[in-house]
Every structure is written in structure tokens, then in C-alpha cells.
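Colleague: Turn this into a model:
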Amino acid sequence: MSSPAATPADAAKVIAERAPGFKPRVGIVLGSGLGGLADRIEDAVTISYADLPGFPRPGVHGHAGQLVLGKLGGEPVACMQGRVHLYEGTGPAAIKLPIRTLKLVGCETLFLTCAAGSLRTEVGPGRLMAITDHINMQGTNPLVGPNDDAFGPRFPSLTDAWHPDLTGHLAWTAEGLGIALATGVYAAWLGPTFETPAEVRMLKLLGADAVGMSTVPECIVARHCGLDVVGCAVITNLGVGLGDGEVSHDQTLRAANAAAADLERLIVGFLEGLDR
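Modeller: Here you go, the predicted model:
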């Protein structure tokens, strides 16, 4: 007889044992090459995904695979240092369980970060883009299958999926820090192949401003269970056919690392001003 599948409650129990009495307010998911922010967390408690029942272990370079709990910008946070992607062959449960665990341990807001290719030539590598809306081009949805009524309704609305007030606070923070923050619509591509020039043209016609291979499934799961969502993409390249630069995962990591300092300042500033 097979053992029962792990649940978010199982992972939340481990977190409660490792960090007794700690209740994070904000969950943060760090994308490719952006894991350095976790090093700034004060009084950190670090838990490997391997020790959290049901947490999938990332198989992509640039994703450490650990949860870091502590204070950042004066706020208690739970920071996921790395994520899994649907192109790795993981099913929807691999996306749902970590986000629902963050909900169970007390998070009210989810801050999503990612690396992305720009579909606007004026927003080039090294820029940051606040996500205002998304287009799901992955051909699936993490909520496919039986609904868990304990977390949310069968047919959740995605109106204002990316919280307008939180996005406005992010823009206000960037202006105060002198960080050039673009805004736009993020298209989620399944991957693992990068888009063709024709697909880039199609996404532009659909109204997308950037494209990546993550983030949207987590937003959907978060909204389903009542978390407010805010997000920021690090632009690592121009879409294929829009520039002469190389498009590869190594290039993505290099560009993300170069922009990480601005993203870290932005997130810390965002947290510091959260109650203003």
C-alpha cells in the first residue's frame, strides 16, 4: 500500500517545529539567479526543501531549493530560494503545495520574482518590470483537477490578480529609490525552449510586454487561497528577433545577477514601507 501524499499541513508542521512562534506576513519566491536576497534576512532559519514534505526540489541551476524564514525590511518573511517549473515535468501539485504552505503558516501577501525576456525594445536587459497582469500560454492551469474547498472556490476570479495597490506601492518605492521600474503584462510560456521569432511577434500582438516560464501558476494558486500578489520581473534579454544578443539560460543568470542589487533594494524598500 502506498503512503498518503504529503499535504501543505505536513510542511507547515515542520516549519512550526523549526521556527516556533514565527508567523511570516509576506512570502517571497526568488527566481533564476535572484537567490541572493535571502542572505539579507535577519535571524534566519533555513530549511531545505528536502526536509519539507511535498516540497519539490528544483532541478535548474540558479535555484537553491530552500526556505529561509526571518526578518527583512522589518517584516517577518518566508523566502522560497528557488522554484520548480512545469517544464521540469512536475505536475500542478508541485506548484500548489509550497504556496498553500505559505498561506497556512500565516502569509497574507506573496511577492513573486522571475527572470524574463522583454518584448519591448525600450525595456532592455537589466531593467525591472512590475507585473500588472498576465497571459497564461502554458496550456494548463495548476487548479486543474479536484478542487480543495478548504483553500478556495472551484471557479476563482483573477480580476486584479496582481494587486493594484501593492503594485502602486512597488512603483512608489522604486521612484523613491531612483530605480527605473517599467510596468507591463507578463506572458507565461511553458518552455523549456525559448520562443521563436514568430511566437515573439504573436505575444506582442496579444498584448504581452515580457515572457518567461514561471510565476503565473504561483499567482493563480495564491489568488485561489486568498493571498494578495505583487510581482517583479528582471529583464534579462530581448525576445528572439528583437535584438542581437544571445538568448540562453547562462545569459539569463548573468543578467539576473547584474540586476539583483536593484531588485534587492526594491524589495527591502517595499517591505519597509508596507504599512504606510
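Colleague: going forward, measure contacts and count neighbours with C-alpha atoms only.
Modeller: Noted.
Colleague: and Pro98, how many neighbours does it have?
Modeller: Pro98 has 26 neighbours, counted by other C-alpha atoms under 10 Å.
Colleague: and after the helix or strand containing it, which helix or strand comes next?
Modeller: Following DSSP states H and E, one finds Pro98 within helix 92-104. Next helix or strand after helix 92-104 toward the C-terminus (DSSP H and E): strand 109-118.
Colleague: And that next one, what's buried?
Modeller: By 16 or more other C-alpha atoms under 10 Å, the buried positions in strand 109-118 come out as 109-118.
Colleague: can you check stretch 261-276 too?
Modeller: Applying 16+ other C-alpha under 10 Å to stretch 261-276 flags 262-271 as buried.
Colleague: burial count for the nearest residue to Ala182 once chain neighbours are set aside?
Modeller: The shortest distance from Ala182 to any non-neighbouring residue, by C-alpha to C-alpha, 6 or more residues apart in numbering, is to Met129 (4.4 Å). Using other C-alpha under 10 Å, Met129 has 27 other residues around it.
Colleague: show me what contacts Met129?
Modeller: 181-184, 232-235 (C-alpha atoms under 8 Å, 6 or more residues apart in numbering).
Colleague: Okay, strands next: where are they in the stretch 51-200 of the chain?
Modeller: For the stretch 51-200 of the chain, the strands defined by DSSP state E, counting those that start in this stretch cover 66-72, 75-81, 109-118, 128-137, 181-189.
Colleague: could the ones you listed go into CSV alongside distance to Thr167?
Modeller: Putting the strands of the stretch 51-200 of the chain into CSV (distance: least, C-alpha to C-alpha, whole Å) gives the following:
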stretch, distance to Thr167
strand 66-72, 19
strand 75-81, 18
strand 109-118, 10
strand 128-137, 7
strand 181-189, 9
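Colleague: can you tell which of these is closest to Lys23?
Modeller: Closest to Lys23 of the strands of the stretch 51-200 of the chain, according to C-alpha to C-alpha: strand 75-81, at 6.9 Å.
Colleague: List the contacts of that closest one.
Modeller: For strand 75-81, the surrounding residues in contact (C-alpha under 8 Å, 6+ apart) are 22-31, 35, 38, 63-71, 102, 107, 271-272.
Colleague: cool, stretch 135-142 as well?
Modeller: Identification of contacts with stretch 135-142 by C-alpha under 8 Å, 6+ apart yields 91-93, 95-96, 185-190, 208, 216-217, 220-221.
Colleague: and what of stretch 202-220?
Modeller: Contacts for stretch 202-220 (C-alpha under 8 Å, 6+ apart): 85-86, 95-96, 99, 112-120, 134-136, 141-143, 158, 161-162, 184-192, 229, 235, 239.
Colleague: Another sequence for comparison is provided below:
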Amino acid sequence: MHTLETESQFVGHLSEALAAIEAVGGPRPEVAIVLGSGLGGVVDKIEEPVRIGFADIPGFGQTTAAGHQGELVRGWLGGVPVVVMAGRLHRYGGWSNGQVVFPVEVMRRLGAERLIASNAAGGVRPGLKVGDIVVIEDHIDWMSGSPLARFSPQAEVDQVTDESRLLGSDPFARAPVPIGRGKKVYDEGMIQKALAAARQGGFSATCGTYLAVLGPNYETRAEYRMMRRMGVDVVGMSTVPEVLAAARMGMATLALSMVSNVASPDTAQQANHEEVLAAGQQAEPRMLQMVQAVLRK
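Modeller: Modelled structure (predicted):
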């Protein structure tokens, strides 16, 4: 549980962030959108955009992944007022879970009642192809702990792996609010609209389970074989913290995974981030169709 002092710090960061964003203007958003690797071009479709860099928003960290612009954009998409994160923070960048989800807290308080999150992910289920889109209907969360612990000297490991000290000192940490077992994290109505848009557009989109890992890494063949046995369809290094934060705040949520590379457990293949970006450019028009369909009530 975080302390009253860190709660006060969090409220201060939140107020400062909202003030900075409101100062540059833009419509009150109905929908928040998080754009992942290779999908940043969707932001160019926004009408009457009002942009502010993450660096100019108090409390926002800097994105480190290639293909992430690091901007918050307010405007109109398909006639609906939106707020869009062109890029996101990743746990493997050294950010705490509280820092990763802080922008979602901000977008909710700007007025967004729905969240659409996208990511690039590795395809685990046989039959998936690069450029396919998987609509997440469930997930497995392997994002606990600190990715820095694997790369830091022991003195630093002691600092970043002590959960009680982390929660006690991190001004972005939020007291955990459990989500009831019967509560569906991903909104069924939004899922069905996304799938209908794919059918109308004549491209592949299926439902599946997303495995969220800390990273930064591409999985080994042995890990892919394990994931298949677990029932995983796609694996990536983001999205779940943001989705859980949105669910706790009562936001209806949709998450889309673009298959950027396909697992080949029986043959050695090397994946790289350039392939992820290229796959994103290929899938971007399809992703946009689905997002626009979901925006319509």
C-alpha cells in the first residue's frame, strides 16, 4: 500500500499533467487510444489535432521504443473526439508499473470513457501470419517484478526488487484494487464491432489470448513451445498494465494485437524491431478500419 505522502505526490502529478494538457487545448475526449510499434501512422488521420510531447507533460516518462513518437494528441477521428498516445512506456524501459499506467489515469480524467489499445506481438498460435490482427479476449500477466533486476549490479537489484520499498516510495504507485473474478476486462460489444469490421474489410482477425512478458527479448523456440501448450495466441511486452488500469477505472476496453512475427519452434529464426515496424505499416490500414468501426456507437 502506498503512503499518504506518495498519494499526495500522485495527485500533484495528476493535477499538473491535466493542467499542461488543457493549456494546449483540444476537445474533451470520449475515447482514449494507445498506439503501439509500427502503428503510429494512425495519428496522422486525426482531424484538428492538438499535440503535446510527453516531455512537456509533468509525470509522463519518455518512450524509448523505435516507432513511438512520444506525443499525446487530442482531436477528432471518425467524428468522435479522441485522445491518442502516439507511443507508450514499457516496463523494460525501466519504468515502474505506476509510471506506465499514469497516462491512462490522465486520459480517463480528461473525459475518456473507453480505451482502445494496440500492440505488435509475436504470433504463437499455428496459422497466424505476419500482418494478422488478434482481438484480445483474455490475457496472461507475466509482468510482475522488475526487468532491471536482470541487468543491474547487485546494489541496484536490491533497490528495484524490494516491493514494499518500491510501493512506499514511488509517487506513481496506486493501491491495488482487485478486479472481481466475474468481471470481464475486455468489452464484448467492442470486440464484436472490431471483428465485424474485419469481415466487412475482407481481412483476417480472430480472438485470442495475449501473454504479457516484461522483456526486452524475443522468445526462444523452447519458450514458444511452452506458450503453445499454455493456450497462448500472441505474446508481447505491453498493454496489460494499461488495460487493467482502465478496467479498474470503469473504462470499456478493446485491445488489438498486430502479428509482427510468427513463432517457428522447430527452426531457428531471428526477429528484429525493423520487421515489427514493417509489419505495422502493412497492418495499419486494417487496424484503422477496426478502430473507426469501434468508435461509432
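Colleague: Relative to Gly245 of structure 1, which of the strands of the stretch 51-200 of structure 1 is closest?
Modeller: Taking C-alpha to C-alpha as the criterion, strand 109-118 is the member of the strands of the stretch 51-200 of structure 1 that comes nearest to Gly245 of structure 1, at 11.4 Å.
Colleague: so that closest one corresponds to what in structure 2?
Modeller: Under the alignment (TM-score structural alignment), strand 109-118 of structure 1 falls on residues 114-123 in structure 2.
Colleague: do stretch 77-85 of structure 1 as well
Modeller: Aligned using TM-score structural alignment, stretch 77-85 of structure 1 spans residues 82-90 in structure 2.
Colleague: quick revisit: by how much does the match of strand 109-118 of structure 1 deviate from structure 1 on average?
Modeller: For stretch 114-123 of structure 2, the mean deviation from structure 1 after alignment is 0.4 Å (mean C-alpha distance after the TM-score superposition for structure 1).
Colleague: now that stretch, how far from the centre of its chain.
Modeller: Remark: stretch 114-123 of structure 2 is offset 6 Å from the chain centroid, using C-alpha atoms, centre = their mean, to the nearest Å.
Colleague: Next: stretch 154-162 of structure 1.
Modeller: 17 Å.
Colleague: Same check on stretch 287-297 of structure 2?
Modeller: The answer for stretch 287-297 of structure 2 is 17 Å, by C-alpha atoms, centre = their mean.
Colleague: picking up where we left off before, would you mind checking the contacts of strand 75-81 of structure 1 for buried ones?
Modeller: Buried members of the contacts of strand 75-81 of structure 1, counted by 16+ other C-alpha under 10 Å: 22-31, 35, 38, 63-71, 102, 107, 271.
Colleague: Against which helices or strands is the helix ranked longest in structure 1 packed?
Modeller: Longest helix in structure 1, counting residues (DSSP state H): helix 249-272. Judged by 3 or more C-alpha pairs under 8 Å, 6 or more residues apart in numbering; DSSP states H and E, helix 249-272 of structure 1 is in contact with helix 164-177, strand 228-238.
Colleague: at 6 Å what do you get?
Modeller: Judged by 3 or more C-alpha pairs under 6 Å, 6 or more residues apart in numbering; DSSP states H and E, the packing partners of helix 249-272 of structure 1 are strand 228-238.
Colleague: matching residues in structure 2 for the strand it packs on?
Modeller: On structure 2, the counterpart of strand 228-238 of structure 1 by TM-score structural alignment is residues 252-262.
Colleague: what's the mean distance for that stretch versus structure 1?
Modeller: With mean C-alpha distance after the TM-score superposition for structure 1, stretch 252-262 of structure 2 departs from structure 1 by a mean of 0.7 Å once superposed.
Colleague: Give me the distance between that stretch and the centre of its chain.
Modeller: In terms of C-alpha atoms, centre = their mean, the centre of stretch 252-262 of structure 2 is set 9 Å apart from its chain centre.
Colleague: And for stretch 112-121 of structure 1?
Modeller: Offset of stretch 112-121 of structure 1 from its chain centre (C-alpha atoms, centre = their mean): 12 Å.
Colleague: The strand or helix carrying Val221 of structure 1: which residues count as buried?
Modeller: Following DSSP H and E, the helix or strand that holds Val221 of structure 1 is helix 216-224. By neighbour count on 16+ other C-alpha under 10 Å, the buried set for helix 216-224 of structure 1 is 216-224.
Colleague: okay, how far is it across the match of stretch 77-85 of structure 1, tip to tip?
Modeller: Its first and final residues considered, stretch 82-90 of structure 2 spans 22 Å by C-alpha to C-alpha, to the nearest Å.
Colleague: Report the contact partners of the closest residue to Gln9 of structure 2 other than its chain neighbours.
Modeller: Computed as C-alpha to C-alpha, 6+ apart, the closest residue to Gln9 of structure 2 that is not its neighbour in sequence is Pro171, at 5.5 Å. Taking C-alpha atoms under 6 Å, 6 or more residues apart in numbering, we find Pro171 of structure 2 in contact with 6, 9-10.
Colleague: now do 8 Å
Modeller: Pro171 of structure 2 sits in contact with 6-7, 9-10, where contact means C-alpha under 8 Å, 6+ apart.
Colleague: and those as CSV, adding distance to Gln270 of structure 2 and secondary structure?
Modeller: Shown next, in CSV, are the contacts of Pro171 of structure 2 (distance: C-alpha to C-alpha, whole Å; DSSP: H, G, I helix; E, B strand; the rest coil):
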residue, distance to Gln270 of structure 2, secondary structure
Thr6, 43, helix
Glu7, 44, helix
Gln9, 44, helix
Phe10, 41, helix
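Colleague: Just list the residues touching the most centrally placed residue in structure 1, thanks.
Modeller: Residue closest to the average C-alpha location in structure 1 (C-alpha atoms, centre = their mean): Leu112, at 2.9 Å. Residues counted as contacts of Leu112 of structure 1 (C-alpha under 8 Å, 6+ apart) are 28-30, 215, 219, 229-232.
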